[in-house]
Structure formats: C-alpha cells, structure tokens
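Q: Any chance you can model this:
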Amino acid sequence: MSRRYDHARVKEYWQHVWEREGVYDCPADADDPTYVLGMFPYTSGSLHMGHIRNYAITDAYARYRRMAGDDVLHPMGWDAFGLPAENAAYERDTDPESWTRACIERMRGDLEEMGFGYDWSREITTCDPEYYRWNQWLFTRLHDAGLVEYDSATVNWCPDCETVLADAQVETEDGGGHDHTHGGVCWRCGTAVEQRELDQWFLTITDYADELYDGLEDLDGWPEGVRDSQRNWIGRQEGARVTFVVDGHDVDAFTTRLDTVYGATYLALAPGHEVVRELAEDDDRIAEYVESVASTDDAGLSGVETDLTAIHPYTGEEIPVYVAAYVLDDVGTGAVMGVPAHNERDHAFASEHDLPVEQVVEPVDGTGTNLPEEPYTDDGMLTDSGAYDGLASTAARDRLLEDDAAAEATTYRLRDWLISRQRYWGTPIPMVHCEDCGRVPVPDEDLPVELPEYVQTTGNPLDAAEEWKQTECPDCGEPATRETDTMDTFVDSSWYFLRYLSPHFEDAPFDQQTADEWLPVDVYVGGEEHAVLHLLYIRFFTRALADLGLLNRREPVERLINQGTVLHSGEKMSKSKGNAVAPHEYGAETTRLFVLSAAHPAQDFEWTVKDVSTAYEFQQTLYEMVDTYTAGQETRTESAPHDAYLEREIDRTIAAVTEEYDRFRFHRVVGELQRFARLLRRYASYEAPYRFAYSRGLRVLTKLVAPIAPYLAEELWHMLDEDGLVVEAPWPESLRDVADFRIERQLVRTTLDDVRDITDVVDIADPDEIEVVVAEDWKYRAYDVARAADPGDAIVGAIMSDASIQAHGDAAADYAAELAEQGAGLEPVVAGDRELEVLSQAAWLFEDEFGADVTVRRADGDDELAGKARPNKPAIHIS
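A: Have a look, this model is predicted:
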C-alpha cells in the first residue's frame, strides 16, 4: 500500500531549502523582470481567506513565469499605518506600534507557512521612519510644485473615529463612494458622517482630472468595471455655464442641456453656495434649513424659497430662487437652472414645490409626451424658445452658445484629495506654522519628522503632544508649531510599489533608472472595492511623479486582476459574521489548491467542505501515482501503438495548461491537471505503461502543478530523483505540434459520447465490435471551401466548381447544400489524415471502456458508412 502525502511533514524542509537557495530573490541587474504584485495587506492581526485568495493568485502566476524563464519580482510588505491599529491599541491598553509589529510577525509567519514565494529582501513597512520619511519628502516636492493646498473646507467628519474622511471614504446606500452631498457612513466603522468646517491639507488631484479620465481608454488590461467606476467618480461632463443675475450678482449654473434653457422656471442653489451663506446670516429661515440639511442623512427633495429672484438670461423674466438639497455644493457650480419639463430631478422638485412645468423641446417625429406628469428628457426640436424655435437640440445648443449669456464649460465630480487626518498613527505632515512666515515645509535634512511617544488621549494625540509640537520656523528661526495632522494612509500605498524596486535606496524614494526599466507593474491583483480609492490614487501619483521628473512612466499598472469574494453559507466570510475559516485549518496546500480551483479569480465562490476534500484527495492521487511508480511499478521498454495517444496528450496538456496560466484561469488549470491525472491512472491500469511516456507524464504533471501546490511538487520532484528544485526547473515544452489540440480533444470526446449514445439507445450492454469510419477527403475540401466563404456567398456553387468534388455527383451536391445551410456556424476541423491518426491512437480508450474490438478506418466511396461520415464527425457502427 502506498503512503499518504503529509504536507505538514515536508513544508518546513522545503521552506528552508527555498530560503537557503534564494529562489525567490529577483536579481538587481534584471533588465526586464516580470513584476507580479498583490495589494499589500493592512496589518490587522492575521490573514483571512480574502488575503489567501489574492496572494495565491499572484504566487501561482509568479511561480509559473519564473519557471518559464522570467526574472520575477514578487515582493511583500505591510500597510502598517491607520486608525484600526490605533483603536486596537487603545482597547488593549498598549501603543499602536507594538500592536502593529506583533501583527506583522504573525502575518509574515502565516504567509511563509502558506508557501508563498516572496522576495523578502525587499520587504517594506510603511510605519518605519525610513519609509515614511519619503512620504514627507514627496509631500514637500508636491507642495513646491503647487500640487498641495491648505484651505478651509466643509469636510466629512466621523465622530467615532474623530477624524476627517475623504469623499471616497464615505459609503452611501448604493455601495458607492460619497457623492459630495450630505449623508453616508464611515467606510471603517459605519458611523453616520457629519459635516464640519476645518482647515485641511489637499492634494490637487483635480489638476489631472482630464488625463486620468482619458487615460482609462488605454488601460486594456484593466477590468471594465474598474474603469467605469473611475469614469463615474471623475464624472467629467461637457456642457455650458449659463449666467443668471441674482440680486445684482452673477450666478453661473452648469447644464448639459442648454437647448432647454427657455424651460427654466426656477434657479436652485446648493445649501453651501456663497449666495446662500450670505442669506443665512440675516435670514433665520434660510439658516435653519441649511443647518437641518447638514444634520440629516437624506434631505431628499426638500428646499426652501428665498426672497430673491433671478433674471433669466435669454427671456429677461424673473424666476424664483430656491435653496435645494438636491443641488450639490461642489459639483458643477453649485447652482442649477430648474427645467422641470426636461429633467427628472428638476421635475420631481417642481412637483414637490408646485412650480410650473414649461415644455420647450418636443419629439421630432411629432409623437406626444407624458408632460406634465413625466418629463421629456430626449433631444428633439425646440418650441416656445424665441428665435430658436424649430431648431434641433444639437443645433440649438451650438447657436445658444453664441449669446454672451452662456459659454462652453466642463465640470467634474472629482474633488481634490483631502489627506489630513486628526489621528496619531500615520505620517506626520511635514509643515510648520509660523506667525510671521506662515506655513513652511520642513527641510529635507530634518526629515523624517518622527512620531512622538504615544500617549492615550481623546481627540488628536499629536495636538496634545506639546513638547513635540513646539519647534522653530525653518525660515526665520522663531518659535513655531508643527502641523498636528497626519496623512491619509492611502498616501503610503500610492507609491509603495516603487519602493519595492529599490527598498534600500538612500538618495530618493526610489531609483529612477530602475523604476523606468521595471514599470509598469505587469500584473496587479486586488479587490475591485479599491477602484476609486487606491487605484485612482496610484494613477494620480504616478503622473505627478512623472511631472516632477522622478519617473518616465505615467501609468503604474499594465494588467489588473480583481479577485472575487470567498463566501460561507451565502455570506462574505468574516470574523464578525462568525463564518470565517482559518487559512491553515485544512492545511496550507489544500487551501491554496481549493481557492484557485473553485472559480475564476474574478468570481465569488462558496467555501464547502466537500470541495475542500476534493482538493485534498487530488494531492493524494498525485502522490500515490508517483510513489507507486518510484517503488518499482512494472513498466515496458518497448512502445505499443496506444502509447502514442499518451505522448500526444502530454503535449496537449502542456499547451492547454500554459494557455490557462497565461489567462489567469487557474480553475481551468486544476481541471486540466485533474483530467490528465485520471488519464495517467487509466493508462497505467490498461496494461503495463511504456516507461518513457509514463515517466515523462509524471514529470510534466509535477511541473504543471508546481505553481499551485509547491510543497507537493517539490516532494514529487525529489521522489522522481530529478536534479535541483522544481521551482527552478524549466517550464515543460511540447515535443510535437499541438496547434490543433483543442480540436483533437473535442474529436475524441464527441466520438466517445456518440458511441455511448448509440449503445444506450440500441441497448447494447456488451458490444463485440466498434467500427469508426472517417470521412472521405473530398468532404474536407468542401468543408474548407464553405468555411472560407463570406456570408452571402453562393456556397453551393463555390463547392461544386471544384471538379474533384463535383465528380461525386448527387452526394457532393447534397453535402454542399448541407454546408450552405450551416453557413457561418462551421467550426474548424483537423484534416482527414490527422483525424484518422488521432482516433486510431485513441482506440484503446474505446476498448478499455466498452470491452470491444475497435477498428478505425477511412471511408470507401462504395461503403454504406461513407455517406454518414462528416469531417470530425465519423460514422460509427456497433455490432
């Protein structure tokens, strides 16, 4: 009886060997390495199944590319700053750094036990002063370049976390980011967000709005869902600014439908508009409304009419001015011309406040509308629009722009990135406040500005660190105070992939020459939830660094892979739901194999014990096969005809598995390996296997499984008495031309299915003979003519114009008509001789399954079966 594979017994040994040999170290002099990266983890205390799935994907691909001959960079580090560590430390009466360091040690051990192959010589930790020194250095460079602003602003405030949140860190009911209106909850703790007026630091990401938007078109290797999320978040809109006069002041309203301007029956202002702020100073009714909107999660269609009127720029008429919650403070201009007849939001607001609905666009085809009950929002022909009556919407928009009352304009949903955080555990913002000099950057020679010793306190701990806070102005030398806000931790992760390239570089955040050679990241794996946070920020940072002369690249990542969610009992697996499974509960290798085999990387999948058991048993199957072979299994040294099928199938499997690795379809890789393992076992039980073919099959199988199950593969490689390590072995290559491997496989599969169907229908339980008859050559020529024909071509005529086909008379005409009916649905086939060869090599499968004598031959024109045989659809006779 063969032994069982014991993962726990071998893992420490192979970990030691891999580390001793430095197999995962990427050479510093690699000209063009393959850069494979998983989003580095937040130091939360332990790995969860989402981590395992992410890192199993990158590890499998990195191992595959290393075996394929690439110099592979596959690093790991720690996203170590952040409020959760500060909260955890507070709860445990310790300090954030001690908690974070303990988490890192635990998580690094988890990663190593899982067998993930990282270049640990490049490990980075964002809470190390030698790392966040460069956060501060980059901040000062961005400040000098005019990409940093300090301004008073209405900001999102989480009262539980006691800090400001960027718009993208406020979650709304639809699951998206904050839309610059009131409402939403904190992305970390779920507390309802409030609005506060504070002086804050911003990175002016809006300077890159157009480039970030346009650049999405070229990101062919990114999921369309991520690109759409970024387009929506940037929210670029082309339209016009229309100027209304309100109380002697010009108020601009943005619209994408200038053709509807004559239908404006009111002007709506956002609660934060400067005109509204002035009104609120003297009008208690307005002030109370603005305050009520700021304190509610859903102000809906609420609004309040002011005592002001606006002069319509085209008609000269006066229309009422409202303060309306649905108008956003910082989207467009904060003012909306209300056109209830042609805009859904305006129509809903007008219905709520009994405002007039005036139609100024009608359908071109004369069909009716549902006005005034429902707005008509399509383009059409203008009516009741003065001199513009009768113009189509598109032409009217152009003509209306000729008037001084309107001008072309572009607006964005994107707002500048608010990076100030009123918390301790983050990068101190390297600025000094001086009464005489104002805000002054800390000089490079004084960086890093390190965090003081942690002291538990309410509010901002840095603001309470009086000794640390007091300093001298770098410009005038007079007493000054340090900035007490720390940076949003997304700053840390916006450039960390660059630090991996030269983690010990002392002169700059990274070595520019190395970065230019190695970027973009070839493959980046992480969750789609980061689409408008991290993934937008790294694109901004890369562009900003390029404009600072620090990079010659403007896009950071070539190919982005989003991994799906691991579910348990239909819900996302998590500790809070009590449905989490520890990554090592079923063994590291079984877990890796299962999470990669369960589904496409982008899809969610359900964790089930049954499927985990299947992954475990597959490992045991491979181990048993190799163990039996190396223990002295009987083999042959002379080849037999059926051995050619296995030799060919080895090459087909190499081609198929390689293609699936390249496409990140690891679930199909595992499926191919399982199928191949079953074939090897069946081949070995059919009769004593041919030593050359069978041993090659086992070695190829070992190599192909190595990226997914590295401990097992190393053990099998060692048992097969191969030199070196399988992790460093060259990727297997096909010995034969296998360009048609998918067609050949399908041919064998469908022919077997046809034989099964016939035996079932005719109820032949134990057939004596199976005859497989391959079509005549002229049918393949006819098939090729039909496939090459363009749609609408006279396929029958084209086929029958070939004299060698025409010579087959009525049979040829009937077959030509059959092909013409199928038209463009004809799939590629292998040539007749190749079909005969493939089926002859596979004859043993039929014999093994049905226990019958099998004959494979070409059709003869006089043969009754010749008329039934088609290319890649042989005729079958069973007796």
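Q: going forward, measure contacts between C-alpha atoms and count neighbours the same way
A: Noted.
Q: show me where the stretch 51-200 of the chain has helices.
A: 83-91, 96-113, 129-144 (DSSP state H, counting those that start in this stretch).
Q: Name the residues of the first one that are buried.
A: So that's helix 83-91. Neighbour counts over helix 83-91 (16 or more other C-alpha atoms under 10 Å) mark 83-86, 88-90 as buried.
Q: so which of those residues comes closest to residue 492?
A: Taking C-alpha to C-alpha as the measure, residue 83 is the one of the buried residues of helix 83-91 closest to residue 492, at 13.6 Å.
Q: so when I look at residue 610, I'm seeing a helix, right?
A: Yes. Assessed by DSSP: H, G, I helix; E, B strand; the rest coil, residue 610 belongs to a helix.
Q: Compute the number of surrounding residues for it.
A: 9 (other C-alpha atoms under 10 Å).
Q: cool, and residue 468?
A: 17.
Q: mind listing what it touches?
A: When the contact criterion is C-alpha atoms under 8 Å, 6 or more residues apart in numbering, the partners of residue 468 are 452, 462, 482.
Q: could you flag which of those are buried?
A: Neighbour counting by 16+ other C-alpha under 10 Å classes 462, 482 among the contacts of residue 468 as buried.
Q: Would you mind giving the contacts of residue 468 as JSON lines with distance to residue 28 added?
A: Below are these laid out as JSON lines (distance: C-alpha to C-alpha, whole Å):
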{"residue": "452", "distance to residue 28": "36"}
{"residue": "462", "distance to residue 28": "40"}
{"residue": "482", "distance to residue 28": "39"}
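Q: which one of the contacts of residue 468 is nearest residue 842?
A: Taking these together and measuring to residue 842 by C-alpha to C-alpha, the closest member is residue 452, at 74.1 Å.
Q: Quick check: the closest one touching residue 465?
A: Yes. When contacts are counted by C-alpha atoms under 8 Å, residue 452 is listed as touching residue 465 (7.4 Å).
Q: Relative to residue 234, how far out is the spatially most central residue of the chain?
A: In the chain, the residue lying closest to the centroid (C-alpha atoms, centre = their mean) is residue 562, at 2.9 Å. Residue 562 sits 21 Å away from residue 234 when distances are taken as C-alpha to C-alpha, to the nearest Å.
Q: for comparison, sequence B:
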Amino acid sequence: MSDAGYDHATVERRWQAAWDEADVYRTPDDVEDPTYVLGMYPYPSGKLHMGHVRNYTITDAYARYRRMHGDDVLHPMGWDAFGLPAENAAKERDTNPRDWTFDCIETMTDQMEAMGFGYDWDREITTCTPDYYQWNQWLFSRFHEEGLVERRDADVNWCPHCETVLADEQVEGEAELCWRCDTPVEQRELEQWFLKITEYADELLEAIDDLEGWPNSVRQMQRNWIGRQYGTELDFEIEGHGPVEAFTTRVDTIYGATFFALAPDHPISEELAEEDEDVRRFVEEEADPDGDEPNGVETGLTATNPVTGEEIPVYVADFVLSDVGTGALMAVPGHDERDHAFAEKKGLDIVPVIAPEPEDGEEPEAPDVEEAAFTEDGVLINSGEYSGLDSETARERLTEGIDSAEEAKQYQLRDWGISRQRYWGTPIPVVHCDDCGPVMVPEDDLPVELPEFINTTGNPLDAAEEWKQTSCPECGADATRETDTMDTFVDSSWYFLRYVSPDLADAPFDREQANDWMPVDQYVGGIEHAVMHLLYSRFFTKVLADHEGLEHREPFENLLAQGMVQLEGEKMSKSKGNVVSPQRIVEEYGADTARLFIMQAAQPDTAFDWSEEGVQSTYAFLTRLKGMVEEFAAEAPEGDDDAIASYVDAEIDATIAIASAEYDDLTFNKALRETQDLVRTLRQYSDYTEPHAETYERGLSAVVRLLAPVAPHLTEELYDELGGDGLVAEAAWPTAQVDRDHVAKRRRLVENTREDIRDIVEVAGIEDPKAIDVVIAPEWKYDALEIAIESDADNLIGELMGHTHIREEGDAAADYGQDLQAEREALSMTLDPDDEHAALESAAWLIEREFEAPVRVVGSEEVDDATLKNAEPGRPAIEIDD
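A: Below you'll find the predicted structure:
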C-alpha cells in the first residue's frame, strides 16, 4: 500500500452493495429498544451542499453508533418537496414543478447514497405526493373541527415578486425583506386562513423550560418569539366615542401620560378618516409602521386619564399596531423611548413620574427626561397618593384602584396565517358556496389533488377554471374551490410522525407506533429553523396529543443545531461563487474522507472553514490506517505481553472510554481526536518494539469500530481484513475495562511525570541522562490526601495528626499537612499507590524513548527520606543520574 492513496471508489461501491444486500438499515415496526435519529429533511434543490453533508453525517454517525450499541434505530429520509422555488424554476424552464422536483430528488438521492448515509429508504416520504398531502388536508379539517382554524380579513405580509403572503417569521431583518428573494415586503389586507397557535401560547412558552436537551440559545429564541408580557388593561374615555381600552406594562407611569395614541386601522381611526382629510391622508398615504421615525396626526379629540382626570390629546400614530395589545395606548414620553421620540417631534409635554431608587434616607430625585426617557423601574414621583411607592407595588395598587383596570397578558406570537397564493403547495380543502359559505371538503373526498400546472402570472390555481368549479358538499349547489395553498411549514410540522408508518392508508400515522417511537431522540438541523419549524412542530404535536391520542406533547427530546461550513470565513453560497462540491470531494478523495474531515474539524454546533489541506491530511490518515491493518493481516507480530503492551492496552481502554462518552454527547471531533491519538500510539508501539499480537490487534479492532460511524466504508474493509464476523455496521461497540475518571487520572499522572523530567533536564542542563528513577510516594501520603479532600475541619493538620499512622511520620507529616492546607481548594483524588506504580511502569518506555535512558519506577521503601519528601500522590519524585 503506497502513501499515494487507496481505491476508495471500489471500496465504497463494494460495501454499499453489501449493506443493501444485508438490509442493514431497514427498521422493523415491532422493536424493543427504539432510538429515533432524524436530520431535518431537505428541500430538493438539485444538489447536496456541504451544509447537507455535515447535517446528515452527524445523524448518520449517531444512528450507526446507537445501532452498534444494539438499539433498534429509526433513521429515515424524505423531502420537503413543496415550495415556491420549484414553481419559479418551472416557470423559468417552461416545465412543471412536479417534474423539476422529482428530477432534483433523484439527483440528491444518488448523492446521499454515494455518501454512504444509512437510511431506511422504505420509509421515504415526499410531501408533494397526494398520499402525503392528503393528510395535511385531513389535519386541517381536524383542526377546524376543534376550533383551531379561522378565516378572517387580515393585514398580511405580501411579497410582490413571489406574489404570495409571507408569515411574520418569513420577513427578515430591519429592512423587512422576503426570506426567499430579498424583495421589500408590503402590507395588504386579504382574507386568510389561520391556525390558532395562540391558543397554545402559554404551554408553548412554559414547556420550553423542560426542553433540557435543546440548546439554550434556541430555547431563548422561542421565548422571545412568543413574547409573553404581563400588564394592565384599562379604559380611557374619548369624547364622543366612549371608553377605549388600552394595554400597558407600565401602569406605574400613568401620571406621566401626556397623549393617547391609536393604530391607523383602529375602528376610531377608520371612522375619523371618513370625516377628516388630514387623518385620511395620514392613514392611507403617510403611515409607515416600518419607518425610522414614529409619525402621526392629531385628531382634535381628547382622552381622559382615569387616574388624574386630565384630558390629553389623541393622535393616530403609525408606531401603534392593531395586533399588539389593543391597538391603543397611553403614551408616557418621560419613560418610553418611542413615546419620547414622538413627543419631541410633536412638541408634546414630557413629564417625569419615576425616579431612580434613592440612597437610604434620601428623597428621590427626578431624572432629566428632556434628552432621553428614563425607562427603568424606580420610585414614583409626581404621582399623587402613589408617590413614594416602588414601581412594582404601584402597578399592583393602581390596577386594584382603577375601576376599569384588570390584570392582562399579551403575546408577540400571532396566529399562523397559512394561506399562500401559489400553486406548488397543499390545496386547502375548502369549497366556497354562495349559500353555505366556506365548507370543508368531506374526508372521503380527500385528497383534493392539484390540477395540471398552468404557467401564468399570479396564482396558477386561479387560472385552473375546470378544477375550480365544483359543487357544495352541503347543499349540492355550484361552488368554487379554495385556490390558496398551505404554507409549506404545515408539511414539516408533522412529517416526523409519518416516518413511523409511511404507507398507512387510513390515518396520517399509526398511533401505537408513534407512541413507541416518539419523541425523536436526536434531531439535527440548522439554527435558521429555531423559530418557525420548531415552534410549529411543537404546536402540531400538542394538538395531536390533545385530539388524536398521541402520548407525547413535545416532538424532539434532544436538538443539535449544527454550525455552518464556511470558506475563508464566509458562508458557502452559489451567489458568492465559494461553493465546494461534495461530488468532487467524493470522486477525488472518497466519501469517508469528506465525512471524517467534516466531523473532526470542529464541534458539530460550531462553524468551521473548509480546508483542502485538511481534506488531504484526512485522506492520508485513512491511507496509513489501511496500510497498518494490511501489514498486520499479512504477518502478525510476535512481541511479548510486557509492560509496554500493558500501557498500550490501557490506552486502548482509555480511548474507548473517552470516545464513547464523546459519541454520547455528539462531540464527534473529540472522539475522533482520541481515536487518531490511539492510531499514533499503535504506530509508536510498532516502531519501538515488536508488538504483542493480541494487544496490537485489539487496538486496531478498536480503532476500526470507533471510526465506523464516521468512515463506514473503509472500516468495513478493514474489519473484514481483521477477520471480523459479519459487517462492522452491525458489530458490537468496543467496551473498556476502566471508566473515564480512571483514564483521566492515569493520563494526568504520566504526562505530569514526563513534564517534570523535561523540566529537570532543562534546568539542570543535563544533556545525556544515564538513568532516571521515578519514585512513588509513601502510602500514608495517599491516606492524608484522601482525608484532606473529604474533611471540612478548619484545622486540617490537627485532623491529620489524629490518625496514628500519619502522626508517626513526624515532621514529614506536618510539612505535607501544611502543603495540603495551602492547596486545599485545588486538591483532587489520584490513583492509589499500586495503580500509580503500574501506570508509570507501563509508560516507562515512552520516557526511555524520549530521553534514551533506562527508567526505573521505585517504591517508597527503596529510597531515603530526603527523596521521599519530594514524592506526592500523582506527582512522583524524580532522580536523574547524569
């Protein structure tokens, strides 16, 4: 085997065929130890990119790892196949979205198989097929039955380029651009279908605390999006219009309210617009909720402050939103930045009514609010009988004391508008009848299938006249079909349930099997889905738990948000021309090289830079490993089972213990680093002496199985070379004879000892050591260390001297006790004396190899007291003969 490489293409084809023949990745329906591993399914865009490769290598490696532990693993794949990009691509190419989508799926499937991803392809789902989307329609009808669907007029986000409605979550950045095409989003009023996710707002928020297997950053993003606020609702009387309800989180500032503001689409604003030209012009032409500065128009009306009785001017203002709170608010410029900016612009009063908390015994001092609002809690001033109260107490008393006031809460979360004016999506199963209104399509008539694609501007379903014309399910009269399709996030809100029973014909999922498999044990996907997809999936799961017998209220137990693959510090992007093709890497270096490099480069949740040098280095490593195994298989060594073999055996155990724990934590890069270190140790072992065959083979076997989840093809080849039984994909995971804590202590001991020898040699200027003695501390010091660690006595030395065998050591015990007292906070347990002696004796060859001098590991009984004084547990004394 030369260092130039190995025939990866032949190796990979051979073992992919072997897996298929053995049906390795097929998951039976009836299982005893289910583990569900899932990567967020991809949109079939045509080709895999490195983000896909990273995501799916993570899930594939973990699924393989759990399978080698004996778990029944469900690791499926499918396609998020509806969506506007396919429709646009079809229009550009004068084809239809279905053909475009399935061509892309075929290409990406071939690439996934070439990467060696171990999917149960029998469970593949494609969301654009009627046998999938009929269940979107069925679920829509069930949600409707339970009062969770509503049709109403609403201001919606409209992308003029895509010619469709966007959810709030699909509008990105301060510039409010379409997430698909970066076109500025407009506001339109349309009749829309909504799923009432707000009915579950409290549970969605409160259950976040229980998602302990999710990244804290994702959990916080969900909390922020739901955005629950507690406050007070109270009435301000507006002349000629009666009481108008306002919501505020800061009722403690009510004495500082100097104007009242209404949203442009508040009913009073709309009424005024019909009578007042200035109000009409503002509402229809000038109001800009997304503008840099708040703007508004005075109405000539006044509102009465319910606490002070003061009349304050009423404005229609574009910074007030009808779907936030009540669409009306009391404005307090002294204590709200937005109100302050508006008051400055309009020349309105700015009155401080909250002061910073004063020092004890001092009077609160009014803050200067002319330049900026004071927005923190504090002590009330200029607030009548409430002056002197702290903000929290004042909020409680004001809410109790104002007749119209009551505690309230509001959310940033809005009901989920799912209507999309596009073709390539699930038809909403509704017909519109002049007499009956909107009527659900009966279950027996589902699915409502898409008609043939018509390449037209706007919504192609509007142009499908024959398809649109139907009859009313209730009265039989002529009716028209709903031409809106569903937001594609509906597809992904429950797809993980379909995988458990993808061929089920009479329900969206098999309830019993879903209850066995769910929740997904490990879910992996991009941080960009932290709000939309994950929130909607949680909502669907809760509804299905309430109404369809699902036993689990959360879909994903553990979540990993993988980091980006970058090139020279920038996200890979076709538009930037900095994309690395996975296909090229596979052809040139093999799938295992791509997988291993991408997994060892960084922790899965961290971004990293693609490196061609790193890929080449990874390929060279695999080539060297193959050579080591082939050399061993050709002629087994005949070395002794000696101290060196004992050290290597211990390192094999150490690597297995650490790598296993890292695989459990999905920190694959650390597991792989440990495994590569073991390969290095085995090479050093074979270079230094004739290895013991059983030890060396055990090391190679461990390496092969530890690498198998990440580099599955070559490890099958090497497992076969080593005489393994069956396939490594189905082999048992290696086991260690020690735990990780023991490993850490032993490694720390050996490395500290080697470092101490280096320091002595350097400081003393010893160029050619003749011999090195490593002296183990006496047993009483180990006892003293254990007592010091476990003791909470103030006088540690006194406690140590209470033990006869320690007290008998006299000054040596007193001196060591003082050392322990000084380092008390940093003390940690070490190996016991016998284990320490054995560990150092087995590692002596490394010291001999480094310093080219014989090494003795010496017990405490073999040296004088002066030497023993320097020997401590975990830090033996060093004697060097120069």
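Q: Now for the residue nearest to the centre of the first structure: which residues touch it?
A: Applying C-alpha under 8 Å, 6+ apart to residue 562 of the first structure gives the contacts 223, 525-528, 601-602.
Q: quick one: what's aligned to it in the second structure?
A: By TM-score structural alignment, residue 562 of the first structure lines up with residue 561 in the second structure.
Q: element containing its match, please.
A: Taking DSSP states H and E as the criterion, residue 561 of the second structure maps to strand 559-562.
Q: mean per-residue distance, that strand to the first structure?
A: Aligned to the first structure and superposed, strand 559-562 of the second structure gives a mean residue distance of 0.3 Å (mean C-alpha distance after the TM-score superposition for the first structure).
Q: what helices or strands is the helix or strand following that strand leaning on?
A: Per DSSP H and E, strand 559-562 of the second structure leads on to strand 565-567 as the next helix or strand towards the C-terminus. In terms of contacts (3 or more C-alpha pairs under 8 Å, 6 or more residues apart in numbering; DSSP states H and E), strand 565-567 of the second structure is packed against helix 50-68, strand 608-609.
Q: any idea how far the residue nearest to residue 713 of the second structure when sequence neighbours are not counted is from residue 532 of the second structure?
A: Residue nearest to residue 713 of the second structure in three dimensions, not counting chain neighbours: residue 12, with 5.3 Å by C-alpha to C-alpha, 6 or more residues apart in numbering. Using C-alpha to C-alpha, residue 12 of the second structure is found at 38 Å from residue 532 of the second structure.
Q: what about those two, which has more around it?
A: Per other C-alpha under 10 Å, whichever of residue 12 of the second structure and residue 532 has more neighbours is residue 12, with 22 against 17.
Q: Looks like the more buried one contacts residue 717 (just checking).
A: No. The criterion here is C-alpha under 8 Å, and residue 12 of the second structure misses it with residue 717 at 9.1 Å.
Q: May I see the helices and strands packed on strand 565-567 of the second structure arranged in TSV, with mean neighbour count and distance to residue 864 of the second structure as well?
A: TSV is the format used below for these (neighbours: other C-alpha atoms under 10 Å; distance: least, C-alpha to C-alpha, whole Å):
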stretch	mean neighbour count	distance to residue 864 of the second structure
helix 50-68	24	52
strand 608-609	19	55
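Q: any chance of those in TSV, plus distance to residue 27 of the second structure?
A: As requested, those are exported to TSV (distance: least, C-alpha to C-alpha, whole Å):
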stretch	distance to residue 27 of the second structure
helix 50-68	11
strand 608-609	34
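Q: wait, which of the ones you listed is closest to residue 548 of the second structure?
A: Closest approach to residue 548 of the second structure among these is made by helix 50-68 (28.9 Å; C-alpha to C-alpha).
Q: Check the offset of that closest one from the chain's centre.
A: Relative to its chain's centre, helix 50-68 of the second structure lies at 15 Å (C-alpha atoms, centre = their mean, to the nearest Å).
Q: how about residue 880 of the second structure, what's its match in the first structure?
A: Aligned counterpart of residue 880 of the second structure in the first structure: residue 878 (TM-score structural alignment).
Q: So what touches the longest helix anywhere in the second structure?
A: When the second structure is parsed with DSSP state H, its longest helix is helix 740-764. Contact partners of helix 740-764 of the second structure, identified using C-alpha under 8 Å, 6+ apart, comprise 654, 657-658, 767, 830-831, 836, 839-840, 843, 847, 874-876, 878.
Q: Please apply the same query to stretch 424-435 of the second structure.
A: Stretch 424-435 of the second structure is contacted by residues 82-84, 86-87, 97, 128, 133, 136-137, 140-141, 438-441, 446, 448-450, 470-472, 477-488 when judged by C-alpha under 8 Å, 6+ apart.
Q: Just the buried positions in it, please.
A: By neighbour count on 16+ other C-alpha under 10 Å, the buried set for stretch 424-435 of the second structure is 424-433.
Q: Redo the residues you listed as TSV? Include distance to residue 583 of the second structure.
A: Shown next, in TSV, are those (distance: C-alpha to C-alpha, whole Å):
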residue	distance to residue 583 of the second structure
424	29
425	30
426	33
427	36
428	39
429	41
430	44
431	47
432	49
433	53
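Q: who touches residue 634 of the second structure in this structure?
A: Residue 634 of the second structure touches nothing, counting by C-alpha under 8 Å, 6+ apart.
Q: To which residue of the first structure is it aligned?
A: Per TM-score structural alignment, residue 634 of the second structure is aligned with residue 631.
Q: Could you measure from its match over to residue 302 of the first structure?
A: Distance, residue 631 of the first structure to residue 302 of the first structure, by C-alpha to C-alpha: 81 Å.
Q: Residue 492 of the first structure now?
A: Distance of residue 492 of the first structure to residue 302 of the first structure, given as C-alpha to C-alpha: 41 Å.
Q: Equivalent analysis for residue 476 of the first structure, please.
A: Applying C-alpha to C-alpha to residue 476 of the first structure and residue 302 of the first structure gives a distance of 52 Å.
Q: Comparing these two, which residue is more hemmed in?
A: Between residue 476 of the first structure and residue 302, counted using other C-alpha under 10 Å, residue 302 has the larger neighbour count: 15 against 11.
Q: which residues touch the counterpart of that one in the second structure?
A: When the second structure is aligned by TM-score structural alignment, the residue opposite residue 302 of the first structure is residue 295. Contacts for residue 295 of the second structure (C-alpha under 8 Å, 6+ apart) come out as 287-288, 317-319, 342.
Q: again, only this time at 10 Å
A: Applying C-alpha atoms under 10 Å, 6 or more residues apart in numbering to residue 295 of the second structure gives the contacts 282, 286-289, 315-320, 341-342, 345-346.
Q: if I line the two up, what does residue 517 of the second structure land on in the first structure?
A: Match for residue 517 of the second structure (TM-score structural alignment): residue 518.
Q: Alright, calling it a day.
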